[in-house]
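J.: Sequence and predicted model, in that order:
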Amino acid sequence: MKSGYLLSISQSYFRYATHHNQVRRLQSIALRREDKSHWERRVALTPDTVSRLIKETGAGAIVQEDISNADVILGIKEVPTNHLIPNKTYMFFSHTHKGQLYNMPMLQDILDKKIRLIDYELMTDAQKRRLVLFGTHAGYAELAKSAVKDIGDAIADDGLPDDFNPMTFVFTGTGNVSNIAPYTSMLIHGSYWDSRYPRLITKDQLREIQENSNNRRLLCIADISCDIEGALEFSHSTTIDDPFFYVDAVKNVEHKKYANIYLYYTYKVLDSDFTFYICIRDEGKGTQIMAVDILPTEIPRE
């Protein structure tokens, strides 16, 4: 069965439970090729991990398209339904446990095909802390702290247009963001949300902010968590090559009239020059939204 997969690791010596609660020897693990986005470069097992499995378990690794004989199939993002193989065990971020409607057809197909789904997001320790996170590359965010300071120094020296002072940035963690949204220039949303909690900003709240002609706040929202129609009711996922859209909540429309760039600063990270842009105002009405759901893939391989 050829279905766009890449790596299989055979003859390993793990044990796992079957659907009938029987324990059997695990014969093979397969690593599927990601196909949800051509930008997706993350993998569930790195080459170093595969090499260690081969060395420690005496397993062999081969590259092939057909993984229909694998016992367990590892991936990162959701698997297209036509690629789901019946009676297998899959491990990936399914984005289904919050009842996400857009993935319900995939979840139903998983049930129909009697597939065991292990979701990385639900793997926790005794303290309910997640065990599968972004990985070591997420640590590179620390390198950006000095760059942010440099940007702050540049703004302190050069200033900002009076119409937009003070420029404020809010990072979500706890608290009611909707109360401070009218006073915020840019909102960076990175906190957990599900249906048990109130939304951070609703469509009606965004409309009220935009209806105030004297309010020039909430220019941009970076939805890092990217829960579709979740904490930010008007948000949906975007792609790396087309990351932004604008929401005009007054007219209840979405558009892509990209912002004019008024300010930029260049700084160094790991001997590379990066340019930081501040989008002051778009050509049309609305709030700019960035909601890329695979941001870690933007980290350069080198």
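T.: Cool, the structure landed. Numbering: from 1, shown residues only.

J.: make it CA atoms for all contacts and neighbour counts henceforth
T.: Noted.

J.: What about the closest residue in space to Leu143 that isn't next to it in sequence, how many residues nearby?
T.: Spatially, and ignoring its direct neighbours in sequence, Leu143 is nearest to Val269 (6.8 Å; C-alpha to C-alpha, 6 or more residues apart in numbering). Around Val269 sit 13 other residues, with neighbours defined as other C-alpha atoms under 10 Å.

J.: repeat for Arg32
T.: Counted with other C-alpha under 10 Å, the burial measure for Arg32 works out to 22 neighbours.

J.: And for Arg301?
T.: Residues lying near Arg301 (other C-alpha under 10 Å) number 7.

J.: Distance check, Leu295 against Glu283.
T.: Leu295 sits 26 Å away from Glu283, going by C-alpha to C-alpha, to the nearest Å.

J.: Compare these two (neighbour count), which wins?
T.: Set Leu295 next to Glu283 and count neighbours by other C-alpha under 10 Å: Leu295 wins out with 14 against 10.

J.: Output the contacting helices and strands for the longest helix that the chain contains.
T.: Using DSSP state H, we find that the single longest helix of the chain is helix 143-158. Applying 3 or more C-alpha pairs under 8 Å, 6 or more residues apart in numbering; DSSP states H and E, we find helix 143-158 packed against strand 259-269.

J.: In terms of secondary structure, what does the strand it packs on contact?
T.: Counting by 3+ C-alpha pairs under 8 Å, 6+ apart, strand 259-269 packs on helix 143-158, strand 272-282.

J.: hey, where'd the helices end up in the chain?
T.: Assigned by DSSP H, the chain shows helices spanning 47-57, 104-112, 143-158, 203-211.

J.: residue ranges of the strands in the stretch 101-250 of the chain, please?
T.: 116-119, 169-171, 186-189, 220-223, 244-248 (DSSP state E, counting those that start in this stretch).

J.: Measure how far stretch 286-299 is from the centre of its chain, please.
T.: Its chain's average C-alpha position is 8 Å from that of stretch 286-299, according to C-alpha atoms, centre = their mean, to the nearest Å.

J.: hang on, the earlier thing: ok, residues contacting the longest helix of the chain?
T.: Helix 143-158 is contacted from outside by Tyr265, Tyr267, Lys268, Val269, Phe276, using C-alpha atoms under 8 Å, 6 or more residues apart in numbering.

J.: For the first one, give me its contacts.
T.: Contact analysis of Tyr265 by C-alpha under 8 Å, 6+ apart lists Ile151, Ala154, Thr275, Phe276, Tyr277.

J.: what about versus this one:
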Amino acid sequence: MKIGIIREGKIPPDSRVPLIPEQCAAIMGKYQGVDIVVQPAPGRCYPNEAYRHQNIKLTEDLNSCEVLMGVKEVPVSQLIPNKTYFFFSHTIKEQPYNRKLLQAVLKNNIRLIDYEVLTDERGRRLIAFGKFAGMVGAHNGIMAYGNRTGLFDLVRMKDCLDYAAARQVYKQMQWPAMKVVLTGTGRVGKGAALVLRDMGLKKVSPEEFLTQHYEEAVFTVLACADYAARKDGKPFQKQDFYQNPSAYKSIFAPYAKVADVMINGIYWDNEAPAFFSLGEMQEEDFNIQVIADVTCDIAPVSSIPSTLRPSTIPDPVFGFDPAAGAESEPYQPDTVDMMTIDNLPNELPRDASKAFGQQFVEHILPELLKPHSKVIERATVAANGQLGPHFKYLKGYVEGVGV
């Protein structure tokens, strides 16, 4: 098998890599018959020379590769027909902005394997950048609160060499009294909680968060049962919430009245309740001033109505005026500041790439080398010009039904 690591084509280009140079060399040393080549690219967190130093061939021409690996969506014009691709396609939730990409994948007889749905038999993801998205999202949320209030000045994560350097910065910081509410207990939530702990924020229970006054910076972590309840008053059941999200309502309002910063790290289903409505954001007792929406599902179908668009690493924060229901300049009175970068791990690219590549080597590559793999099958969005067996529900989306 010949694997090609592609140049990231999405603008702005991502600096992460699916496999770091040492991992490429280790794979070729372990698996006879597996060859890896790399398409040269400027701006990667591991430069061309780092691959060359590991005796990895750099080449523009990837036509001889059977498998092509990237990180973000591949522009339609850059797709090579009849190949197997690995990347985050952002199509499985029927995202309108990537309909043409999936149409092109099918037209070009491409086998698309989406990292997001590489799971074990219990449905648990085997490979993800989520931890690092949560880490950078938490950092940026606190950074934005400092910018808004003028109480402290936190350096950007992207300007730190790696997370070890960021931790050294945290040791020098003095935080004001502030309350941070973090939603989600998965990879993203765990990554965000790690950063908040390393910053020195005190973790408190949801009940303490709502009822106690603190003279220091604190945070709480909300699981599903803390922010959602059945509409009919029956007891909360996690599995039922996942299977029947439309049967639930939000009970997040008390947290919105006391939190200064919200970090959103949940996986959100389109049928699940939003945390709050635009009307609730307009109420005088809505206290949240900064929202770091790591989930970044775009309104109106989203868990947060002020997530109007993704922000960018060069321009990470925009304002939202609840009274107007529209975007505004950031850091203004009577607005909420939104941090909605959708490629957050790219601010911590070396750490994120190394961890991601290790997951690929351990969990995915052995499956890829099998004649048939259930893991690969479950993640195959398209193959042989057809939608994969687990993605037939995308037929209307591909055909533009309801557009």
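T.: Structure received. Only a predicted model underlies this, so the values are computations on that prediction, with no experimental measurement involved.

J.: Let me see the TM-score of these two.
T.: For this chain pair, the superposition-based TM-score is 0.68 by TM-score structural alignment, normalised by the length of structure 1; 236 aligned residues with a C-alpha RMSD of 3.0 Å.

J.: Turn the strands of the stretch 101-250 of structure 1 into TSV, columns for mean neighbour count and distance to Ala138 of structure 1.
T.: TSV is the format used below for the strands of the stretch 101-250 of structure 1 (neighbours: other C-alpha atoms under 10 Å; distance: least, C-alpha to C-alpha, whole Å):
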stretch	mean neighbour count	distance to Ala138 of structure 1
strand 116-119	17	20
strand 169-171	15	17
strand 186-189	20	16
strand 220-223	22	17
strand 244-248	22	22
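
J.: how about these in a markdown table, adding distance to Ile299 of structure 1?
T.: Below are the strands of the stretch 101-250 of structure 1 laid out as a markdown table (distance: least, C-alpha to C-alpha, whole Å):
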| stretch | distance to Ile299 of structure 1 |
| --- | --- |
| strand 116-119 | 24 |
| strand 169-171 | 21 |
| strand 186-189 | 19 |
| strand 220-223 | 17 |
| strand 244-248 | 19 |
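
J.: Which members of the contacts of Tyr265 of structure 1 are classed as buried?
T.: Burial by neighbour count, judged by 16 or more other C-alpha atoms under 10 Å, picks out Ile151 from the contacts of Tyr265 of structure 1.

J.: Identify, from the contacts of Tyr265 of structure 1, the entry nearest to Ala181 of structure 1.
T.: Tyr277 (21.4 Å; C-alpha to C-alpha).

J.: Contacts only, for the residue nearest to the closest one when sequence neighbours are not counted.
T.: Leaving out its chain neighbours, the residue that sits closest to Tyr277 of structure 1 by C-alpha to C-alpha, 6+ apart is Tyr264, at 4.4 Å. Neighbouring residues of Tyr264 of structure 1 by C-alpha under 8 Å, 6+ apart: Thr275, Phe276, Tyr277, Ile278.

J.: isn't the third one right up against Leu263?
T.: Spelled out, that is Tyr277 of structure 1. Yes. In this structure, Tyr277 of structure 1 is within contact of Leu263 by C-alpha atoms under 8 Å, at 6.0 Å.

J.: How about the contacts made by Asp227 of structure 1?
T.: Trp193, Ser235, His236.

J.: oh sorry, the question was meant for Lys100 of structure 2
T.: Lys100 of structure 2 sits next to Val76, Val398 when contact means C-alpha under 8 Å, 6+ apart.

J.: Show me what it lines up with in structure 1.
T.: Alignment note (TM-score structural alignment): Lys100 of structure 2 maps to Pro105 of structure 1.

J.: With Val67 of structure 2 instead?
T.: Mapped onto structure 1 by TM-score structural alignment, Val67 of structure 2 lines up with Val72.

J.: Neighbours of its match, how many?
T.: By the criterion of other C-alpha under 10 Å, Val72 of structure 1 has 22 neighbours.

J.: Next one: it from Thr168 of structure 1, what distance?
T.: Val72 of structure 1 is 48 Å from Thr168 of structure 1, by C-alpha to C-alpha.

J.: same thing with Ala144 of structure 1?
T.: According to C-alpha to C-alpha, Ala144 of structure 1 stands 18 Å off from Thr168 of structure 1.

J.: One more: Ala259 of structure 1?
T.: Distance, Ala259 of structure 1 to Thr168 of structure 1, using C-alpha to C-alpha: 18 Å.

J.: Neighbour count: the two, which is higher?
T.: The neighbour comparison of Ala259 of structure 1 against Thr168 (other C-alpha under 10 Å) goes to Ala259, with 16 against 13.

J.: Apart from its neighbours in sequence, what residue is nearest the more buried one?
T.: Per C-alpha to C-alpha, 6+ apart, closest to Ala259 of structure 1 is Asp282, 3.7 Å.

J.: residues touching that neighbour, list them.
T.: Asp282 of structure 1 sits next to Lys257, Tyr258, Ala259, Asn260, Gln288 when contact means C-alpha under 8 Å, 6+ apart.

J.: Then Ser64 of structure 2?
T.: Applying C-alpha under 8 Å, 6+ apart, the residues near Ser64 of structure 2 are Lys2.

J.: before we move on, what about Phe129 of structure 2?
T.: Residues in contact with Phe129 of structure 2 (C-alpha under 8 Å, 6+ apart) are Pro345, Ala352, Phe356.

J.: Show me what it lines up with in structure 1.
T.: If you follow Phe129 of structure 2 across to structure 1 using TM-score structural alignment, you land on Phe134.

J.: ditto for Ala253 of structure 2
T.: Residue mapping for Ala253 of structure 2 onto structure 1 gives Asn179, with TM-score structural alignment as the criterion.

J.: How much space separates that match from Leu206 of structure 1?
T.: 11 Å.

J.: Also Gln27 of structure 1?
T.: Using C-alpha to C-alpha, Gln27 of structure 1 is found at 54 Å from Leu206 of structure 1.

J.: out of those two, which sits in the more crowded spot?
T.: Legend: neighbour count by other C-alpha under 10 Å for Gln27 of structure 1 and Leu206, higher for Leu206 (23 against 17).

J.: Which position in structure 2 pairs with that one?
T.: Match for Leu206 of structure 1 (TM-score structural alignment): Leu278.
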